[in-house]
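Student: No letters, just coordinates:
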């Protein structure tokens, strides 16, 4: 684990640890957040998102919104929106779907392939990069705002 200010690193051995990390991350978010998820196909972005959504109390299935672009989870404790922009042809499409409405003050927006929505997305509080390391995954979480730093500090102290 890296103790650099505003950065959190660790290794995740498998899917169970990835879901657990997502759940742990959700317990550190109290005022909403915009989270960009980076990584190759199959790196664990959707699995991590499943942990976040379940951490906020969702009990059903968590699927990747590859074709719908967004999957909303309006929960008692939190509105969580999972975006997958992999198939987005033009960032302008996000304007037509009302992207700005999703970035409410208290919502959590998890965005896979955020580079595809350049210029249309709110600034990320956290940028998460997931990468393969042998049979495990390395996760790096970087803060881009004061809110992001607060979340990382909570994550480090849990």
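Tutor: Nice, thanks for sending it over. Since the structure is predicted, the reported quantities are computational estimates derived from the model, not experimental observations.
Student: When you work out contacts or count neighbours from here on, use the C-alpha atoms and nothing else.
Tutor: Will do.
Student: Name the residues of the helix or strand encompassing residue 21 that come out as buried.
Tutor: Using DSSP states H and E, residue 21 sits within helix 15-27. For helix 15-27, a neighbour-count test (16 or more other CA atoms under 10 Å) marks 17-27 as buried.
Student: I'd like to know which elements it is packed against.
Tutor: Counting by 3 or more CA pairs under 8 Å, 6 or more residues apart in numbering; DSSP states H and E, the packing neighbours recorded for helix 15-27 are helix 45-55, helix 146-157.
Student: on that earlier part again, return the member of the buried residues of helix 15-27 nearest to residue 61.
Tutor: Taking CA to CA as the measure, residue 61 lies nearest residue 19 of the buried residues of helix 15-27, at 13.0 Å.
Student: how about the nearest residue to that closest one, chain neighbours excluded?
Tutor: Of all residues not flanking residue 19 in the chain, residue 51 sits nearest, at 4.1 Å (CA to CA, 6 or more residues apart in numbering).
Student: Against that first model, consider the following:
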């Protein structure tokens, strides 16, 4: 699935992503400032999270309480070695059955599960974004 959108259309984009995805694990790729965190915030809002915080850049993971579940949002931008992901027990999160969103997944390539959805976001010259979703569906 490929979508070009503006910030005003992010709710519809989040809805399309949730509908088109077979897995509850999402890997978000894109340059700094392209809108990965903004998109994740909209998706988790649609999953029933009422209180959001910013990108987990400084804590590596944010945990959001939804109505009937927990959602995990990882940001691996600041990790310098793969052992840091092992140290937080990342593999246990993958088998939790909860929604998981990962920014900068390329930093932990060797740990990523095969059943994850990949989302690539690119910023266009007119300010819009183009998103490509590769789902395991």
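Tutor: Okay, I see it. These numbers come from a predicted model, not from an experiment.
Student: Could I get the TM-score for this pair?
Tutor: Their TM-score after superposition, calculated using TM-score structural alignment, normalised by the length of the second structure, is reported as 0.88; 136 aligned residues with a CA RMSD of 1.9 Å.
Student: coming back round to it: for the residue in the second structure that the residue nearest to residue 19 of the first structure lines up against, what are its contacts?
Tutor: Alignment note (TM-score structural alignment): residue 51 of the first structure maps to residue 42 of the second structure. Residues near residue 42 of the second structure by CA atoms under 8 Å, 6 or more residues apart in numbering: 10-11, 14.
Student: TSV please, covering those and showing distance to residue 83 of the second structure.
Tutor: Formatted as TSV, those follow (distance: CA to CA, whole Å):
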residue	distance to residue 83 of the second structure
10	34
11	36
14	32
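Student: which one in the first structure is aligned with residue 95 of the second structure?
Tutor: Superposed on the first structure with TM-score structural alignment, residue 95 of the second structure falls opposite residue 104.
Student: What does residue 77 of the second structure correspond to in the first structure?
Tutor: For residue 77 of the second structure, the residue aligned by TM-score structural alignment is residue 86.
Student: which residues sit in contact with the closest residue to its match other than its chain neighbours?
Tutor: Closest residue to residue 86 of the first structure apart from its sequence neighbours, by CA to CA, 6+ apart: residue 113 at 5.6 Å. Contact partners of residue 113 of the first structure, counting by CA under 8 Å, 6+ apart, are 36-38, 84-86.
Student: related to what we said a few turns ago, could you measure from the match of residue 51 of the first structure over to residue 109 of the second structure?
Tutor: Computed as CA to CA, to the nearest Å, the residue 42 of the second structure to residue 109 of the second structure distance reads 25 Å.
Student: Compute the number of surrounding residues for the nearest residue to residue 37 of the second structure once chain neighbours are set aside.
Tutor: The shortest distance from residue 37 of the second structure to any non-neighbouring residue, by CA to CA, 6+ apart, is to residue 55 (6.0 Å). The tally of other residues near residue 55 of the second structure (other CA atoms under 10 Å) stands at 19.
Student: Give me the residues contacting stretch 7-25 of the second structure.
Tutor: The contact list for stretch 7-25 of the second structure (CA under 8 Å, 6+ apart) reads 3, 5, 39, 42-43, 46, 94, 97-102, 115-117, 128, 133, 135-137.
Student: Which parts of the second structure are strands?
Tutor: Counting by DSSP state E, the second structure has strands at residues 2-5, 25-29, 61-65, 70-75, 99-103, 117-123, 129-134.
Student: Which one of these lies nearest to residue 88 of the second structure?
Tutor: strand 61-65 (9.1 Å).
Student: What residues of the closest one count as buried?
Tutor: 61-62, 64-65.
Student: hmm, who's touching that strand?
Tutor: For strand 61-65 of the second structure, the external contacting residues (CA under 8 Å, 6+ apart) are 49-53, 55-56, 70-75.
Student: how far does that strand sit from the chain's center?
Tutor: How far strand 61-65 of the second structure lies from its chain's middle: 12 Å, per CA atoms, centre = their mean, to the nearest Å.
Student: For residue 11 of the first structure, what is the corresponding residue in the second structure?
Tutor: So, by TM-score structural alignment, residue 11 of the first structure is matched to residue 4.
Student: quick one, what contacts the spatially closest residue to that match that is not a sequence neighbour?
Tutor: Using CA to CA, 6+ apart and skipping residues adjacent in sequence, the residue nearest residue 4 of the second structure is residue 130, 4.2 Å away. Applying CA under 8 Å, 6+ apart to residue 130 of the second structure gives the contacts 2-5, 121-124.
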